Each structure stands twice: as C-alpha cells, then as structure tokens.
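> Sharing a model prediction with you, sequence too.
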Amino acid sequence: MTRYRHHLPQLAGGTFLTDGGMETTLIFHDGIDLPHFAAFILLDTAEGRQALDAYYRRYLNLARAQGTGFILDSATWRANPDWGEKLGYDAVRLADANRRSIDMLAAIREDFDRPGAAHVISGAIGPRGDGYKAGRMNAAEAEDYHSAQIAAFASTEADMVSGFTITNVEEAVGIARAAAARAMPVVISFTVETDGRLITGPTIAEAIEQTDEATLAAPAYYMINCAHPTHFADQLARSGRWRARIGGLRANASTKSHAELDESPTLDPGDPHDLGERYRQLMRLLPSLRVMGGCCGTDHRHLAAICEACLPARAA
C-alpha cells in the first residue's frame, strides 16, 4: 500500500530534505565504479545494496536531527531502456531493478518512521539520453518510452515519480502524461546551462508554462537540478505565476558548466556554506519551495549547510 500517492505531504507545506549527488558521492567518495553513471546496478549485489543503504541513512539522520520530512528518490536515474541495454539489462531485469529500488526505500523508511515527519518515496526517472545534451523525442515518443519505468513504479509502494535532469519540454510532457495515465503524481525537474536556459533554448519560465499548457498542469510541482544557483538565479528573479510552480531545488556544488563537469576527472565540491546562503536567497523568490537537496558534487555536508542557512530563515 502506498502512503501518500493521493495526498503528497510536501504540497501542504513544511520543509522536506532529499539527498545530494548520489552518483558523484558513490564514485568519488566511496570509490565505487558506476558504468554509465548508473547507480541502480548496485542493487544486484549485497555490497552494492549496503553502499546504497548507508548513503540514504546519512541524509535521513540529518533530516531526523533537523525535524524535517524527507523525499527518498530511488537510485534509478539510469534505469530506462536505452541505458539498460548498454548495461546488459533487458526489459524484465530493468523492471525488476526499478521495483527493487522502491522495496529498498520502503524498508529504510520503516526504520525512520516517527510522528510528525513524512517520508515520501519517489521513483527517479532520468532522460532517455545524456542529461547534458538535447533530447530528440517528441512528446508522444517520450510518453511511450518512459511508460515502462513508470508502470514498474506504479506497482510498488512509490508515492510519486520524479523526472530529473530534463533538457526539453517534449520529454517533460511525455513523462507527465505517462505518469498521469497511471495515476502517479509526477514532478518534473529541468536542468539549465550557465545562461539559465535549457540547452534546447527555453527559459525556465517558458519550459514550465509550456509543459503545464500541454498537460493541463499535470505535474504536482517543478524542480531545478544539476546546475549551480549562479546559473539560474537571474531567471528566478523575473516575476510570474510560474515561480509558484517551483517546489524544489537540487543544485550542483560547482559553478562549472555541464561541459566542464563532463570533462573533469576530479570532483569539484564547491563551497557548502556559500551554497547554503544561495539557497536562502532563492527562498525569497520561490514561495512554494518545500524540497531542498543537492546534485552533482554535493553530499551530506552541503545539505547540512543548506539546513543551517535556510531552516532558521524559514522559521523566522
């Protein structure tokens, strides 16, 4: 049974943390090899499951200490057909991996249950292609492509699905429609370049407005991920009702561009305290901001800095 599929608690207010840069943490801090940046392959071994379990618990312990809710995003950003094929997973194995990722989160959630703190399980969806490049599907193709992964999540205890690092409106529309067809709440998280625009051209405002128009505002809310706040803060300073549709941020630690990060052999952790301060500043522009986490290069230290900067400001 799902807990929150029909009433996502983050829509009712409060602060919810989520995790940081899963893949960069596992690779650069834990020394784990992740072919094609795919964390879901760790579900296949006891050692891999232990690494994922330890990863999630660092953040859940932080949320417990801060008294916030938590969004548990599954380790399935790469668990879609094209990337699965590169990794030797057929449709049956891929669906099983997606389901097992949610089973793991459900078990972890049981250990952290406490009165007054909601822990929401989200099936993480990544783009069909590279999150740093433009996609080529139209909306109908994207809906068909992502349907299998969403169907797998719908058969589990997942409360919602989240499409991360989305670079184009057509793929966002397809994911939202596929989720709506299975009565799954959906969040769309766009990524932008250093000019604050999607690599395909639209501004964040345009991407949100176009997706809402094409889906009858199907997404529960939108997020921005895999970009540093300096890349999109100017965009968020522009007025419009679209800003109230942004419910979460998962920024990168580094100010580097996607191209620079893609070519870097080392991790750029940035400045956790500066990142926290930038989140605090963005809170003033985003009246619906509820979910705060990180993306590439961030870890539990960055989330602690975000909490230090933002939670007192929210309580004030």
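Ah, there it is.
> going forward, measure contacts between C-alpha atoms and count neighbours the same way
Will do.
> Let me see the ranges of the strands in the stretch 201-316 of the chain.
Remark: strands assigned in the stretch 201-316 of the chain by DSSP state E, counting those that start in this stretch are 221-225, 246-251, 291-294.
> how about CSV for the ones you listed, with mean neighbour count and distance to Thr167 added?
What follows is those, written out as CSV (neighbours: other CA atoms under 10 Å; distance: least, CA to CA, whole Å):
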stretch, mean neighbour count, distance to Thr167
strand 221-225, 24, 11
strand 246-251, 26, 15
strand 291-294, 25, 18
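> For those, give me JSON lines that also has distance to Leu43.
Shown next, in JSON lines, are the strands of the stretch 201-316 of the chain (distance: least, CA to CA, whole Å):
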{"stretch": "strand 221-225", "distance to Leu43": "24"}
{"stretch": "strand 246-251", "distance to Leu43": "24"}
{"stretch": "strand 291-294", "distance to Leu43": "22"}
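> Of all those, which one is nearest Thr15?
Smallest distance to Thr15 across the strands of the stretch 201-316 of the chain (CA to CA): 6.2 Å, for strand 291-294.
> which residue ranges form the helices in the stretch 201-316 of the chain?
With DSSP state H, counting those that start in this stretch as the criterion, the stretch 201-316 of the chain has helices at 204-215, 229-236, 258-263, 272-283, 300-315.
> Buried residues in the first one, which are they?
Neighbour-count burial for helix 204-215, with 16 or more other CA atoms under 10 Å as criterion, is recorded at Ile204, Ala205, Ala207, Ile208, Glu209, Gln210, Thr211, Asp212, Ala214, Thr215.
> Could you give me the buried positions within stretch 148-164?
So for stretch 148-164, counting by 16+ other CA under 10 Å, buried means 148-154, 156-164.
> Quick one: end-to-end length of it, please.
One end of stretch 148-164 sits 17 Å from the other (CA to CA, to the nearest Å).
> Give the other helices and strands that the helix or strand that contains Ala176 contacts.
Under the criterion of DSSP states H and E, Ala176 resides in helix 169-181. Packing partners of helix 169-181 (3 or more CA pairs under 8 Å, 6 or more residues apart in numbering; DSSP states H and E): helix 139-154, strand 160-166, strand 186-190, helix 204-215.
> okay, pairing it with this:
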Amino acid sequence: MRTVYRNRLPQLDGAQLLTDSGLETTLLFLESIDLPCFASYPLLESASGREVLRAYFERHLAIAADHEVGFLLEAPTWRASRDWGAELGHTPADLARFNTAAIELLADIRKDSALSPVVISGNIGPRGDGYTPDLVMTAEEAEAYHAEQIGWFSETEADMVSAFTITTVNEGVGIIRAAAAAGMPCVVSYTTETDGRLPDGTPLGEAIERTDMMTAGAAAYFMVNCAHPDHFRSALEADAAWLGRVWGVRANASRLSHAELDAATDLDSGNPAELGHDYARLARMLPNLRVFGGCCGTDHRHVEAMADCCCRQPAA
C-alpha cells in the first residue's frame, strides 16, 4: 500500500484543488438512481454502479484539467459507517469492504488521469442526521464510533479523511482525534443553518475555535458545506484569526433551509454562474480558500462556474 500525499497535502502548500459536487443529489435527481438512506456506496457492489461513479468523477476531473488545477477525489462513503450501514443491512465486514473498494476505485481513476495533483480523501459523514443534531455524543463517543471507518481508510491509498455535514463540535473533535491516532490528515466540514450557526446553535467561528482548542489544532483545516453562501457569509464578516482555518467550501446550489430541502421533491439547482460569483466573493473573505466544490443541488456545471471565477486559467 502506497500513499502519495498523506505526509504532505498539496493544498496546504498552496495548490488550488477542485472537488466534486452534490454526488447524491446528482445520482438521485439527475440520473434517477435510487439511494436508500441517501447512500451512494452500495453502487460499488456492481460493475455498472462503479462505472456510474467513475463517469461522475471524470466529468469533474475534466474541468480541473481545463483550468490547470489539481483535484480532490472524495470517496462515495459518506454513509458507509456502522449505524448507517446497519440500516442498509450491511455488517462491519461488509462496510470494511465497501470503504476499501471506494478508495481502490479512486486510486484507479487517479492512475488513469494525467492531472496532478490528485488527492484521495476518505469521506466521512455524521453518525446521525446531516441536517439536525439528533444524536448527542461526547467527543469520546464520537472518537470511538468514527475510529472504525478511519481505521479502514488508514489501510488504503487514501491521503486524508474529510468529515462532512458535521453538526456539533463534539463530533468534529472526536473525528479529528480518531484521525490523529490513525496517522491520517483530517478535515472537518461544519454545516450551518440560514443564520450562519451550526444546527445546534453554535456560531461557526466559535465552533472552529473550540474544535481547535480541544484538539490542539490537529485538523489540517476546516471547511463549510451543505449551506448556500448567503447562509454563512455574514459569519465571515469579521477580522478573526479563525477565518484562516477555512480552506474549503462545498456550498448548496439552493438558498432553501435544511428543513425545506429535506421536504423538497424536486431538485433546486439554483444558478451555476451566480454561485461561481458567490465563491469569488468568499475567496476574498477567506485568505486560505484552496478547495472548491459543491454540495446538494450542484453538479459539474456549478463546479465549472467556480473554476471560471476562482481558479487560474490556462494561458491563451
């Protein structure tokens, strides 16, 4: 087993990286693929499912190639942890196999690509719901729970682990501690409501500061995801040191709240060009913003607009 960037992430050296968009909403709404529990990892079970995932990622890699920037491949494993796997009838042994297969697929995609750098991340989701803090855990409980999935990733070619749609500081802290114990660089991405606060009411800046304090700054960096820029931009309007800890954004296409999105039966894909300009504005507010991608409702069109507005352009 050989890792490429685990000991030196290129984004921390200043490389701009695109990443993908709203995988699950793309598969569900645009490709009409059923996703029980909003889980994409079962697609790894079949050759046809793996081809769907490969085609999805390669659409995004082509955009990075056009803009001469790197790419961050996120494994389709957001739901591939013990509690969510049990909902789908999968044992821990099944989940170990799925998580390993996900990284193997991404490693194959990286090997076949002429793009550089291409970083591989093991993707982790919350133990509970991604929109509400419905499962209260201590940091120690979160560490014990997430250590299992992180341990699987540590035995693969994954360069890092990224935890998305995290709703509480304790869960973020537990994930970072588990990753540190496994020797994996770790990113935690908090989600916010329309008021720029985490779903449990914690202001975004306070959440990042507390997480750093409780982990001695062990996270490689932080991100924000699953919220429209309008929802958290006001939280960034301050001359605060924690802004320098936010290196990536994966925003929603829609301005709907989490509750409204949860109840929606149609996809709100917003305006890709407008979202690209929103990212350019965020880049002026976040001095270290290096990772650009999307979340719910976004697809490759949105990522292309982000790249047009924020990434270096090839020479004419």
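It's in. None of these values were measured; they are calculated from a predicted model.
> between the buried residues of helix 204-215 of the first structure, which is closest to Ala180 of the first structure?
Thr215 (9.0 Å).
> residue contacts, that closest one?
Val173, Ala176, Arg177 (CA atoms under 8 Å, 6 or more residues apart in numbering).
> Verify the contact between the second one and Val186 for me.
Yes. Taking contact to mean CA atoms under 8 Å, the distance of 6.2 Å between Ala176 of the first structure and Val186 places them in contact.
> Quick check on these two: which one has the bigger neighbour count.
More crowded of Ala176 of the first structure and Val186, by other CA atoms under 10 Å: Ala176, with 32 against 26.
> on that earlier part again, please tabulate the buried residues of helix 204-215 of the first structure in JSON lines and include distance to Asn138 of the first structure as additional columns.
Shown next, in JSON lines, are the buried residues of helix 204-215 of the first structure (distance: CA to CA, whole Å):
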{"residue": "Ile204", "distance to Asn138 of the first structure": "19"}
{"residue": "Ala205", "distance to Asn138 of the first structure": "20"}
{"residue": "Ala207", "distance to Asn138 of the first structure": "15"}
{"residue": "Ile208", "distance to Asn138 of the first structure": "17"}
{"residue": "Glu209", "distance to Asn138 of the first structure": "17"}
{"residue": "Gln210", "distance to Asn138 of the first structure": "14"}
{"residue": "Thr211", "distance to Asn138 of the first structure": "13"}
{"residue": "Asp212", "distance to Asn138 of the first structure": "16"}
{"residue": "Ala214", "distance to Asn138 of the first structure": "12"}
{"residue": "Thr215", "distance to Asn138 of the first structure": "14"}
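> re the thing from before, could the contacts of Thr215 of the first structure go into TSV alongside distance to Glu308 of the first structure?
Formatted as TSV, the contacts of Thr215 of the first structure follow (distance: CA to CA, whole Å):
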residue	distance to Glu308 of the first structure
Val173	36
Ala176	34
Arg177	37
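> returning to what we had before: how about the helices and strands packed on helix 169-181 of the first structure, which one is nearest Arg5 of the first structure?
strand 160-166 (6.1 Å).
> okay, now His302 of the second structure: neighbour count?
Using other CA under 10 Å: His302 of the second structure sits among 27 other residues.
> Just give me the match in the first structure for it.
Using TM-score structural alignment to pair residues, one finds that His302 of the second structure aligns to His302 in the first structure.
> Wait, that match touches Gly276, no?
Yes. Counting by CA under 8 Å, His302 of the first structure does reach Gly276; the two are 7.2 Å apart.
> residue contacts, Glu141 of the second structure?
Each residue near Glu141 of the second structure by CA under 8 Å, 6+ apart is listed here: Gly174.
> Gly125 of the second structure: what's its closest spatial neighbour, skipping adjacent residues?
Leaving aside its sequence neighbours, Gly125 of the second structure sits nearest to Trp78 (CA to CA, 6 or more residues apart in numbering; 4.5 Å).
> Relative to Ile63 of the second structure, how far out is that neighbour?
Taking CA to CA, one finds Trp78 of the second structure at 23 Å from Ile63 of the second structure.
> Then Gly297 of the second structure?
Taking CA to CA, one finds Gly297 of the second structure at 18 Å from Ile63 of the second structure.
> Looking at those two, which is more packed in?
Comparing Gly297 of the second structure with Ile63 by other CA under 10 Å, the one with more neighbours is Gly297, at 25 against 22.
> pretty sure the more buried one is touching Asp266, no?
No. At 9.9 Å, Gly297 of the second structure does not count as touching Asp266 under the criterion of CA under 8 Å.
> Pull the residues that contact stretch 201-208 of the first structure.
168-169, 190, 192, 196-198, 222, 235, 240, 242-243, 245.
> Equivalent analysis for stretch 96-107 of the second structure, please.
Residues contacting stretch 96-107 of the second structure (CA under 8 Å, 6+ apart): 41-42, 44-45, 50, 54, 73, 75-77, 80, 120, 122, 149, 152-153, 156-158.
> mind running it again at 6 Å?
Stretch 96-107 of the second structure has contacts (CA atoms under 6 Å, 6 or more residues apart in numbering) with Ala75.
> average distance between it and the first structure?
Aligned to the first structure and superposed, stretch 96-107 of the second structure gives a mean residue distance of 0.4 Å (mean CA distance after the TM-score superposition for the first structure).
> ok, and for that stretch, which residues are buried?
Ala96, Phe98, Asn99, Thr100, Ala101, Ala102, Ile103, Glu104, Leu105, Leu106, Ala107.
> ok, and the closest non-adjacent residue to the match of His302 of the second structure?
Pro272 (4.6 Å).
> What is the neighbour count of the equivalent of that neighbour over in the second structure?
Using TM-score structural alignment, the partner of Pro272 of the first structure in the second structure is Pro272. When neighbours are counted by other CA under 10 Å, Pro272 of the second structure registers 19.
> Please tell me I have it right and Pro272 of the second structure contacts His302.
Yes. Counting by CA atoms under 6 Å, His302 is a contact partner of Pro272 of the second structure at 4.5 Å.
> any residues in contact with both of those two?
With CA under 6 Å, 6+ apart, Pro272 of the second structure and His302 have no common neighbours.
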